[in-house]
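*Asks:* Structure for this input, please:
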Amino acid sequence: MGHETQAGVHAPIEGEQESLVSALEGLVSNTAQHSSSDKLGSSAHNGPYTPAPTSKNEHKSWWSKLASVEGLAQSRLDDLFAEHHLGNWIAIRGTNEKIFESMPIAVRLGMHLLFFGSKATSLLRYNSVEDVLESMSARQGRIYDDASDPEAVLQHVKNFIETYSINLSELAEPDPTKYRTMNDFFYRKLKSDARPIADADNSRIVSSAADCRITVFDNVESATKVWIKGKKFSLAHLVGDANLADRCFPPGSALAIFRLAPADYHRYHHPVGPATVGPIRHEKGEYYTVNPQAVNQNFDVFTANRRDVLLLDWKPSGAQSYTVAFVAIGALLVGSIGWSAATQGSAVTRGEEAGWFAYGGSTIVAVFPPEAKVKFDQDLIHNSQNALETMVRVGDRIGISEA
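*Replies:* Below you'll find the predicted structure:
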């Protein structure tokens, strides 16, 4: 049997459900007891703000408790984690390989809050799920911008490098001691040649906006059947303007969804060009996790979260221009969205840096109008139609305009 994650395929057998619930309750109890300090050096042992070997070892310990259930093989455990919102299967492009991506502790806590809200509300003494997620995100922002203790910053940077196996050789600044804050390292820059742009001279190519896990859909109807299950999702809600959606993104518009995880390079790049930058809309919202396990539920993550909507006028053939929406979506533990090449009226090229996310994982959604005739690459379409994300990097080709 493959590693399907559809509901019911890997429903727990007798004894497994209790083990999952007990482990998750223990995780929430441990994670919730964090320090009230906003200093980086005082963030709690295995707390939501600690991407460290300690945290990784705690995860292994928790994992091993589940593995001790009689007859529970590793592959079975991965399937159960996927079924119960604790991780996702990801396809590695160009291979037949899949990897299981376990969620960071803070995201697992967020998922618990989303799907077991009443219990978690009482446990954490907050009035609502939204309150606790906003509080966590705001506090995280202060902690990861804290430069008052250089030794603590350096230790956290080193722990982050070890935990997520960051390749220092591709960084513009490979020396960990040169980063003033944890966020400075989190949205670190890469060397100019670290992410080659596929077929850079071909203006029809669409490339990945980020180092990420991608899903693509030829139209919104397909996306909502397979991937985005929130009842209120629509392009009008996503871009925050019904008139704009009606005018520029009618039925048949294509979507590319780029999900970044904490380990990823967190600067994002223009997926098309040459293009002229239009206005940016700032949409207020919540701080829900954008993990697939939330997106795949009846939960309006993309249209409920805080997000910025940038419009691009793209000329794939050098003549006719098409409006592309580039939507940067904040999420759990992502307190800020920054723009570096988004001045209205300026010209940008495909692969040029567009902006960055502060600490956490987040998502970009690019929307292409039907007349641009964007055709996504077949391997990405196949995986997406099977509810499977594919690992890609900045500049990788993901499709082409046939207009």
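
*Asks:* switch to C-alpha atoms for all contacts and neighbour counts from now on
*Replies:* OK.

*Asks:* how far away is Ala67 from Lys225?
*Replies:* Distance of Ala67 to Lys225, computed by CA to CA, to the nearest Å: 34 Å.

*Asks:* those helices in the stretch 151-300 of the chain, which residues are they?
*Replies:* Along the stretch 151-300 of the chain, the segments classed as helices by DSSP state H, counting those that start in this stretch run 182-186, 220-226, 235-239, 242-248, 292-295.

*Asks:* One more, so I can put them side by side:
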Amino acid sequence: MHIFGHKSDELDRPLEHIQPHSNNLPGLTNEQAAQGLVSLVDHSEKHTDVSQGIHASSHTIFSIPWIHKLIPGIEKLAAEYHIGNFVVIRGSKEQIFEAMPIYARIGMHLLFYGNEQIKVLHAHSVESLLKEQSIKEGKLYDSPNSAASIPSFVATYSLDLSELLEPDVTKYKTFNEFFSRKLKPDARPVEHADDPLAICSAADCRLTVYQTVDLAKQFWIKGREFTIPNLLGVDPSSEKASVFDGSSLAIFRLAPADYHRFHCPIDGTVGDTVHIPGQYYTVNPQAVNEPGFDVFTANTRSVLYLTHAATGLPVAFVAVGALLVGSIVWTNGGEKGKTVKKGDELGYFAYGGSTIVAVFPKGVVEFDADLVANSVVPVETLVKVGNSLGKTPAKV
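*Replies:* As a prediction, the model looks like this:
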């Protein structure tokens, strides 16, 4: 996440806006970018300081000579731009800048300045390379040796250990065990927990909400192939597609530093889960906001169908994998027929930052006004699990 100050501060250089065919790393070939990503993943196996490798960011890059040599032009880019995006703190107008980890920026380069199908390193296509390295990183962080990287990860992202169920980092056997860490039971109180019509945030995240898909596509999701049937992997003429016609969307983006367990936004019942294989593209806003990339409908994802207790209607809870995310794991969300309350855990992501898209049938949710206002700017809002998302209108 790398918090880098406030928007009210006069930043000394502009924010980088990455656009296809407008290469801000002109000295970097696609093969060099591919080798850079592979080297960053390999580096994480033998070097425990994540801030000096895979989680290096634009404002720390100047102290890491090996990355300068590996990725020509990255130092010049960091000197000219801030690489990342702003998010707003809920309850205020204050915006903070979050620097993009270097691995995400390289993944962005491969997507934006190459082509998913072009051959890069060792005859891999871009999409096969991103998938291979994502799976590889997940395996590396499942190994006992990876636990040595936990202290530097905590320091890099200034994590608050006091809210953890197990605050002693030496007790975690692997990096991924820490990454999917649990919180104390009272660490994320659920707002309006006793109101059956209330709906809450499913994750610690950067949130955008849209009452209709058309609004989501106008302000945020620019992929040309984005539709609810494509997201859910269902036939557009199917009954399931018709149930979600005119639906509302909440998009929860998790950064690497976040608590990575996700929770139920409603009172309801666990239904079926459907896994949809796909790509491992970065879910950074600049990729989601780019018409040329259908991130949410191309990436690997797992869809959980919940039955909303207050209306009897289905809610689709879509966990989307991303670059360097090894897996999506369902806990309570994998127990079909189980009754769940707002704030109950549904599952977790293994290593990486990722996204959840919650799809509510038309009329099921009226989002909180402050979240709606931020989303049409558009800017993401920092929220926590259990924070209010909105409520179901009483007439429904």
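
*Asks:* Superposing both, give me the TM-score.
*Replies:* The TM-score (TM-score structural alignment, normalised by the length of structure 2) is 0.84; 366 aligned residues with a CA RMSD of 3.1 Å.

*Asks:* Could I get the helices of the stretch 151-300 of structure 1 in a markdown table, plus columns for mean neighbour count and distance to Val334 of structure 1?
*Replies:* As requested, the helices of the stretch 151-300 of structure 1 are exported to a markdown table (neighbours: other CA atoms under 10 Å; distance: least, CA to CA, whole Å):
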| stretch | mean neighbour count | distance to Val334 of structure 1 |
| --- | --- | --- |
| helix 182-186 | 23 | 11 |
| helix 220-226 | 17 | 25 |
| helix 235-239 | 21 | 18 |
| helix 242-248 | 14 | 26 |
| helix 292-295 | 20 | 16 |
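
*Asks:* between those helices, which gets nearest to Ser118 of structure 1?
*Replies:* Nearest of the helices of the stretch 151-300 of structure 1 to Ser118 of structure 1, taken as CA to CA: helix 292-295 at 16.9 Å.

*Asks:* mean shift between the helix or strand following that closest one and structure 2?
*Replies:* Note on helix 292-295 of structure 1: by DSSP states H and E, the next helix or strand toward the C-terminus is helix 301-304. Compared with structure 2 after fitting, helix 301-304 of structure 1 deviates on average by 0.6 Å (mean CA distance after the TM-score superposition for structure 1).

*Asks:* Would you mind pulling up the elements that helix 301-304 of structure 1 packs against?
*Replies:* Packing partners of helix 301-304 of structure 1 (3 or more CA pairs under 8 Å, 6 or more residues apart in numbering; DSSP states H and E): helix 235-239, helix 292-295.

*Asks:* what about the ones you listed, which gets the closest to Phe100 of structure 1?
*Replies:* Once those are compared by CA to CA, helix 292-295 is nearest, at 13.0 Å.

*Asks:* Structure 2: matching residues for the closest one?
*Replies:* The aligned range for helix 292-295 of structure 1 in structure 2 is 285-288, by TM-score structural alignment.

*Asks:* For that stretch, what is the distance to the chain centroid?
*Replies:* Computed by CA atoms, centre = their mean, to the nearest Å, the chain-centroid distance of stretch 285-288 of structure 2 equals 11 Å.

*Asks:* Name the surrounding residues that touch it.
*Replies:* Here stretch 285-288 of structure 2 makes contact (CA atoms under 8 Å, 6 or more residues apart in numbering) with His17, Ile18, Asn85, Met108, Trp220, Ile221, Lys222, Gly223, Phe293, Asp294, Val295, Phe296.

*Asks:* between these, which is nearest Lys182 of structure 2?
*Replies:* Phe296 (26.6 Å).

*Asks:* So that closest one sits against Leu231, correct?
*Replies:* Yes. Counting by CA atoms under 8 Å, Phe296 of structure 2 touches Leu231, with 6.6 Å between them.

*Asks:* Matching Phe233 of structure 1 against structure 2, which residue comes up?
*Replies:* Correspondence of Phe233 of structure 1 to structure 2, assessed by TM-score structural alignment: Phe226.

*Asks:* For that match, which residues are in contact?
*Replies:* Here Phe226 of structure 2 is in contact with Lys217, Asp294, Phe296, Thr297 (CA under 8 Å, 6+ apart).

*Asks:* Looks like Gly338 of structure 1 contacts Phe357 (just checking).
*Replies:* Yes. In this structure, Gly338 of structure 1 is within contact of Phe357 by CA under 8 Å, at 6.3 Å.

*Asks:* Where does Glu45 of structure 2 fall, secondary structure wise?
*Replies:* helix 30-46.

*Asks:* What lies in contact with stretch 385-403 of structure 1?
*Replies:* With contact meaning CA under 8 Å, 6+ apart, stretch 385-403 of structure 1 is reached by 89-93, 195-198, 204-215, 217, 226-227, 268-269, 271, 316-317, 351, 371-377, 380, 383-384.

*Asks:* Please apply the same query to stretch 33-41 of structure 2.
*Replies:* 53-54, 70-71, 103, 106-107, 109-110, 120-121, 126, 129, 133, 136-137.

*Asks:* Swap in 6 Å and give it another go.
*Replies:* Gly53, Ile54, Leu70 (CA atoms under 6 Å, 6 or more residues apart in numbering).

*Asks:* for the stretch 251-396 of structure 2, what spans make up the strands?
*Replies:* According to DSSP state E, counting those that start in this stretch, the stretch 251-396 of structure 2 carries its strands in the segments 261-263, 268-276, 301-308, 314-320, 328-330, 339-340, 345-349, 354-360, 366-367, 380-383, 388-391.

*Asks:* and the second one, how far out from the chain's middle?
*Replies:* Using CA atoms, centre = their mean, we find the averaged C-alpha position of strand 268-276 of structure 2 to lie 20 Å away from the chain's own average C-alpha position.

*Asks:* Output the contacting helices and strands for that strand.
*Replies:* Helices and strands touching strand 268-276 of structure 2, as assessed by 3 or more CA pairs under 6 Å, 6 or more residues apart in numbering; DSSP states H and E, comprise strand 301-308, strand 339-340.

*Asks:* which residues in structure 1 does the first one align to?
*Replies:* Aligning strand 301-308 of structure 2 against structure 1 (TM-score structural alignment) gives residues 307-314.
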